[in-house]
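> A predicted structure for the sequence below; I have some questions about it.
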Amino acid sequence: MKLYSDPKIKEACGVFGIYSLSGEPAAESIYYGLSSLQHRGQESCGMAVCDTKGPKGNMNAHKGMGLVNEVFNEDILNTLQGNLGIGHVRYSTTGAASINNAQPLVLNYIKGTLALAHNGNLVNTRELREELVQTGAIFQTTTDSEVIAYHIAKERVHTHNVEEAILHTAGKIRGAYALVIASPRKLIGVRDPLGLKPLCLGRRDDAYILASESCALSAVGAEFIRDIRPGEIITITSEGITSNCHLCQTQHAHCIFEYIYFARLDSTLDGVNIYDARVKGGAALAAAYPADADLVVGVPDSGIPAAKGYSEASGIPFALAFYKNSYVGRTFIKPTQKERESSVRLKLNVLASVVNGKRIVLVDDSIVRGTTIAGLIRMLKGAGAKSVHVRISSPPFLYPCYFGTDVPSNKQLIASSHTSGEICSMIGADSLGYMKLEDLQLMTGDLSLCKACFDRQYPMDITGHTEEKIQ
């Protein structure tokens, strides 16, 4: 039976912004903030900074393909002078993987200079882009982020300040977005009204920080203040902080996969600690799908907290069964099955003395196409495991995501065309259990969630886009 190439589901981006009121340089803090958000995007990164006490329009930017420590060095950081700036790490879901699409985007327009970094994805990009094309706009990228930036620039001509232009633009765009925007004297954060994408506020002495996750605040020695409210536009200037909640609403739909996989373990999003959420998910799995086994193991790194929760709830001992080679760089999708399997072995190796002769519960966060988990099962059994019972801390992926998460066309999702029993046989497991849809709420308490990749209950109209991914 056919198995599919199975790279991990990826988040679109991470954003970071800082404004030091005392004039402390921003570039180094942006570097460390982006490094802590590297898990949200490894394709490209960049930053743009300006000196709020210097001439308006003095925005300096640098971006490139690769990891943060590959794109930036001390010499480059020294050229990026200024006390206000934003940064971005990217994995592409809209627009090709190229330097042209790296962010932040920097615009020089009639009202001055604007830099923008975006995490998310719009569902009405086509209409918004066509509106701009008809008025003569020439696009330099293929991203929806540029569409947002151009609409802000267009609105700015008719408004008193950039905040009004952003408010008018936010009223037109539909989809998921967390934005950090730098103008020569202001740092602005914007979160979509549903709260699909995370954004938080922190402070270090007299510097204010906006970031996708609280772990980025810790990385620069900042104190977490609060999450940006869904629909909120927050503006930081030398006068302090102002908040606009004209777009805030009572209906929210926080992305469940932030809690299953995307966010870093040491982050807290919208009041939910990520580590605790994943341990609770593992406990729910143990209650729903018990197994007669000797050890519970997790797939590094994402499956380990859920495996810990499964172990604690079931009473089956927890163990580390894989050695992860932390010195392997980025790997790309390989053209042949043999090469794909080799790349998995390069990153992970089984601790044979741990699993030999044991019945194993193997916990992972998801099955997208099936190849990775199948390879791990073969490795465990090759090392002497008597049986491997797979437990997945998310329900089956059945539908694509339109909001900036790389869940592909349903034709590429193994669960869309195969039953759990068929998948169990295809991957070589002795049993297979997925998280129950109704148990997801146990991970996040009262938080309102978007679970559309599991139940097709999209929180907004996606008419005109389904034909691209649902076939």
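Cool, the structure landed. Residues are numbered from 1 along each chain as shown.

> make it CA atoms for all contacts and neighbour counts henceforth
OK.

> Residue 430 and residue 386 touch, don't they?
No. Here residue 430 lies out of contact with residue 386, judged by Cα atoms under 8 Å, at a distance of 9.7 Å.

> Which helix or which strand is home to residue 453?
Residue 453 is part of helix 452-455 when elements are defined by DSSP states H and E.

> Take this one as well and set it beside the first:
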Amino acid sequence: MDPLTPMITTNPFDDDKLREECGIFGVSGAETASAMVALGLHALQHRGQEAAGITSWDGHDFHTHRAMGHVAGNFDRDEVIRGLPGDTACGHVRYSTTGETSLRNVQPLYAELNSGGFAVAHNGNISNAMKVRRELIRRGSIFQSTSDTEVIIHLVATSNYRTLLDKFIDALKQIEGAYSLIVMTPEGMIACRDPLGIRPLVMGKLGDSTIFASETVALDVVGADYVRSIDPGELVIVTKDGEMRSIRPFGEVHPRPCIFEHVYFSRPDSIIDNSSVYSVRKAIGAQLAIENPVEADYVIPVPDSGVPAAIGYAQESGIPFELGIIRSHYIGRTFIQPGDKVRHLGVKLKHNANRALIQGKRIVLIDDSIVRGTTSLKIVQMMREAGAAEVHMRIASPPTKHSCFYGVDTPERTKLLAHKLDIGGMQDFIHADSLAFISIDGLYKALGEAKRADIRPQYCDACFTGDYPTKLTDQDEAVVENQFELLAERVS
């Protein structure tokens, strides 16, 4: 690796779930913009629990407050909100996939450019960020963070185009991967989505205010009306005078939004592309029951993400739905420290068996996914210790065989259980009486498609299929570099 390029790291906390790494929220034209952003970030807390930040614009100056930890405790104090004046503000909640866990990587990122202040909040992952960063450093750019988002600021600053909007578009045309962005400048606010629409972004209205958010649930919290999703490849510009316009500077591309938003990432009370996430997850559970029936006494969700799919499975199969696992809501994701031994103990802090219900019963456990398999193993063991006669597991997504490079914290491919083992081997690993996953075609059917089209799939499903819809420049270069290192070791 080039010595000028810092190592891009991932977050050390892990409880065996895939993690969306960010949520973004922006408000233009509201008297209490920063307070509204804080409320919106509360609703998006599930998308990032490491850190949060808000930047506001009062017509003269930009103001920023960033902090490690949750929104609550950092942005629910009057003195913090008073320090973020203005009628325009944007905010960010973070769970890192690129960039170390430190305050310097907390967004929104802000810089003073020749055109004035520039703040950006980013949900996604730039898959050529390391290559672009290396080139910028060689040309003299000085980076203040290890976040991939900062390359956007430097590309804007060094663009030869005249207007800020043209500079921004020029920057976007040089990056690859997935991004939903909210940008603040003295001229107004810009919200945009990558040409494939991999990461979500929606627009709402509250009186004369325009609001952008990662999910519709954040609009609900502030009392705003949902207007529509930002289209893939679209830039929506809201001027400081409240005028709005939309431009589409990219060539037309077949969209590929992230399918896992429907399976796990988004809150069930959100709407994605006019579809209720809750209803889709129930439909996934129903399709799972059609494809993978089993005789049992109870359908039991692995809380909380498995609940809607379990309801759908129970309704389709006719097997009663019961809460056989009780989850503690007072254990945060970052409570469990690294290391398998402590992580395994942490499962019992989060989940406990409802022994009186489970004793002597045949149960079907419904979960959204299996990543490493460590949590599934412990939950099956918990059910057996509680006296279950049989433990069957059904998963509301296909096997996760591939890493994500689009803004999701995924283990290395070699650590994914489905990459190492077939379904029979996975069943043996978690000690279940049976294990089955919904098929990729079944997942598409639950989403309203007849099946996955091999030529033009409707979603990014690379974590299941390995079909990545964009270039993976940094990843490909890393693979080549690793091969050279291995060859050098053999020669020496």
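Okay, I see it. Owing to the predicted nature of the structure, the values given are computational and were not obtained by experimental measurement.

> Onto which residues of the second structure does the helix holding residue 453 of the first structure map?
Using TM-score structural alignment, helix 452-455 of the first structure corresponds to residues 462-465 of the second structure.

> Now for the corresponding residue of the first structure for residue 47 of the second structure: which residues touch it?
Matched by TM-score structural alignment, residue 47 of the second structure corresponds to residue 40 in the first structure. Residue 40 of the first structure sits next to 10, 11, 12, 13, 14, 89, 90, 91, 262, 263 when contact means Cα atoms under 8 Å, 6 or more residues apart in numbering.

> Can you tell me which of these is closest to residue 279 of the first structure?
residue 263 (14.0 Å; Cα to Cα).

> Just say helix, strand or coil for the aligned residue in the first structure for residue 261 of the second structure.
Under the alignment (TM-score structural alignment), residue 261 of the second structure pairs with residue 258 of the first structure. Look at residue 258 of the first structure: counting by DSSP: H, G, I helix; E, B strand; the rest coil, its state is helix.

> Residue 258 of the first structure: neighbouring residues, count only.
17 (other Cα atoms under 10 Å).

> which of the residues in the lengthiest strand in the second structure are buried?
Determined from DSSP state E, the single longest strand within the second structure is strand 116-126. By neighbour count with 16 or more other Cα atoms under 10 Å, strand 116-126 of the second structure contains the buried residues 117, 118, 119, 120, 121, 122, 123, 124, 125, 126.

> go on, stretch 381-398 of the second structure?
381-384, 386-388, 390-398.

> packing partners for the helix or strand that contains residue 226 of the first structure?
Residue 226 of the first structure is part of strand 223-227 when elements are defined by DSSP H and E. Packing partners of strand 223-227 of the first structure (3 or more Cα pairs under 8 Å, 6 or more residues apart in numbering; DSSP states H and E): strand 200-204, helix 214-219.

> Same list, the buried residues of strand 116-126 of the second structure, but as TSV with distance to residue 160 of the second structure please.
Formatted as TSV, those follow (distance: Cα to Cα, whole Å):
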residue	distance to residue 160 of the second structure
117	18
118	17
119	20
120	20
121	23
122	23
123	26
124	26
125	25
126	22
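
> returning to what we had before: quick one: the strand holding residue 226 of the first structure aligns where in the second structure?
Using TM-score structural alignment, strand 223-227 of the first structure pairs with 225-229 in the second structure.

> and if you look at stretch 351-367 of the first structure?
Under the alignment (TM-score structural alignment), stretch 351-367 of the first structure falls on residues 354-370 in the second structure.

> what about the strands in the stretch 301-450 of the first structure?
Remark: strands assigned in the stretch 301-450 of the first structure by DSSP state E, counting those that start in this stretch are 322-324, 348-350, 359-364, 387-392, 431-434, 449-450.

> in the superposed pair, what's the mean gap between the second one and the second structure?
Superposing on the second structure and averaging over aligned pairs (mean Cα distance after the TM-score superposition for the first structure), strand 348-350 of the first structure comes out at 1.2 Å.

> follow-up on the earlier one: give me the residues contacting the match of helix 452-455 of the first structure.
398, 399, 400, 401, 402, 403, 404, 440, 468, 469.

> Provide a list of residues in contact with the nearest residue to residue 162 of the first structure once chain neighbours are set aside.
Spatial nearest neighbour of residue 162 of the first structure, chain neighbours left out: residue 156 (5.9 Å); criterion: Cα to Cα, 6 or more residues apart in numbering. Counting by Cα under 8 Å, 6+ apart, residue 156 of the first structure makes contact with 111, 162, 164, 165.

> now those as TSV including neighbour count, distance to residue 97 of the first structure and secondary structure?
Output for the contacts of residue 156 of the first structure, formatted as TSV (neighbours: other Cα atoms under 10 Å; distance: Cα to Cα, whole Å; DSSP: H, G, I helix; E, B strand; the rest coil):
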residue	neighbour count	distance to residue 97 of the first structure	secondary structure
111	13	30	coil
162	21	30	helix
164	17	32	helix
165	20	29	helix
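
> Could you tell me how many residues sit around the counterpart of residue 9 of the first structure in the second structure?
Here residue 9 of the first structure is matched to residue 18 in the second structure, going by TM-score structural alignment. The number of residues packed near residue 18 of the second structure is 21, by other Cα under 10 Å.

> go on, residue 253 of the second structure?
Residue 253 of the second structure, neighbours per other Cα under 10 Å, totals 11.

> and the gap between it and residue 154 of the second structure?
Residue 253 of the second structure sits 26 Å away from residue 154 of the second structure, going by Cα to Cα, to the nearest Å.

> quick check: the longest strand of the second structure aligns to which part of the first structure?
The aligned range for strand 116-126 of the second structure is 112-122, by TM-score structural alignment.

> can you give me how far that stretch is from the chain middle?
16 Å (Cα atoms, centre = their mean, to the nearest Å).

> how close does it sit to the second structure?
Averaged out, stretch 112-122 of the first structure is 0.5 Å away (mean Cα distance after the TM-score superposition for the first structure).

> Just to confirm, what residue in the second structure is aligned with residue 192 of the first structure?
In the second structure, residue 192 of the first structure lands on residue 194 (TM-score structural alignment).

> Before I go, just wanted to say thanks for your time.
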